[in-house]
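# fold the following.
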Amino acid sequence: MIAAFLQLSASFIGGYLFIEWVEIGSPFYAHVFVMGLILSPVEFLAAAIAFFSVLTANWLLLKPFLTRNGSKRDKKKYSLPAFTGILGIFLVFAVLFVLSPVHTVVLFGSSLVYGIISMYA
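The predicted model follows:
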């Protein structure tokens, strides 16, 4: 349970830092976005590390939910820590969505894609 709390904390802190370090303008222009990343490589590296830490923390929280525990007859039952992990991820994303909806959609979408790819790899 403490590990799940630490993973949720890492997910929130990484998401917040990603929101703070990556600037997305109101009318989004790709060339302005790319130039901002090129002209500030240290912030880009820090934001990339924060982004991948969020992906990893979310995957570690989703993993028990996606791999079912128990015997063959208990295939439909999930454990309580798995559900609390899912609930915690949704709460973290809800708070991050209040801070910046665009960044949160990018984080949430990337986490889903990474989770799906990692599940079958």
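# for the rest of this, base every contact and every neighbour count on C-alpha atoms.
Fine.
# I'd like to know which elements the helix or strand that contains residue 90 is packed against.
If you go by DSSP states H and E, residue 90 is part of helix 80-99. Using 3 or more C-alpha pairs under 8 Å, 6 or more residues apart in numbering; DSSP states H and E, the elements in contact with helix 80-99 are helix 2-21, helix 41-66, helix 101-120.
# now do the buried residues in it.
Using 16 or more other C-alpha atoms under 10 Å as the test for burial, helix 80-99 gives 82, 84, 85, 86, 88, 89, 92, 93, 96.
# for comparison, sequence B:
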Amino acid sequence: MYKKVLTDLVIFLSGYLLIKWITIPHPFVLSEFFIGLVINPLKFFVASVVFFIGFLVTGKVIRELLHRTRKIGQKREKLGMNLFLEYLFLFIIFFLLFNMGWEQTLVFFSLSLFYGMISIEL
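A predicted model of the protein is given here:
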């Protein structure tokens, strides 16, 4: 149980730090975005590391959730409250991050979902 809480905390913190450290100007101008990244290389590097860690952890959680859902579909495992709560917590994290910065959250979770889906072993 502590492991799941810790992974959810890592997902939220990495998404939060990504949103705070990689700012997207409105209206979006690509040159201003890149200039902001080049002017602050340390901030960009740390944000990239945080993104990579969060991306891998979120992909692993999604892979495990999809694997357990597939087991339920094949009747090898009963539907439990644990699985429902894990989906719910992931959705709550997504919702909170989406309200803070929808562009970064969309990139973060879509890449994590893609990574989690392609890493499933059949």
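# overlay the chains and give the TM-score.
Put the two chains on top of each other and the TM-score (TM-score structural alignment, normalised by the length of structure 1) is 0.84; 121 aligned residues with a C-alpha RMSD of 2.5 Å.
# if we can go back for a sec, would you list the helices and strands packed on helix 80-99 of structure 1 in a markdown table and tack on distance to residue 77 of structure 1 and mean neighbour count?
Below are the helices and strands packed on helix 80-99 of structure 1 laid out as a markdown table (distance: least, C-alpha to C-alpha, whole Å; neighbours: other C-alpha atoms under 10 Å):
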| stretch | distance to residue 77 of structure 1 | mean neighbour count |
| --- | --- | --- |
| helix 2-21 | 20 | 19 |
| helix 41-66 | 10 | 18 |
| helix 101-120 | 19 | 15 |
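# closest to residue 35 of structure 1 out of the ones you listed?
Set against residue 35 of structure 1 and scored by C-alpha to C-alpha, the helices and strands packed on helix 80-99 of structure 1 come closest in helix 41-66, at 10.1 Å.
# check the fit of the closest one onto structure 2 and give the mean distance.
Aligned to structure 2 and superposed, helix 41-66 of structure 1 gives a mean residue distance of 1.4 Å (mean C-alpha distance after the TM-score superposition for structure 1).
# how much space separates the residue sitting furthest away from the middle of structure 1 from residue 26 of structure 1?
In structure 1, residue 73 marks the outermost C-alpha relative to the chain mean, sitting 32.4 Å out by C-alpha atoms, centre = their mean. Separation of residue 73 of structure 1 from residue 26 of structure 1 (C-alpha to C-alpha, to the nearest Å): 52 Å.
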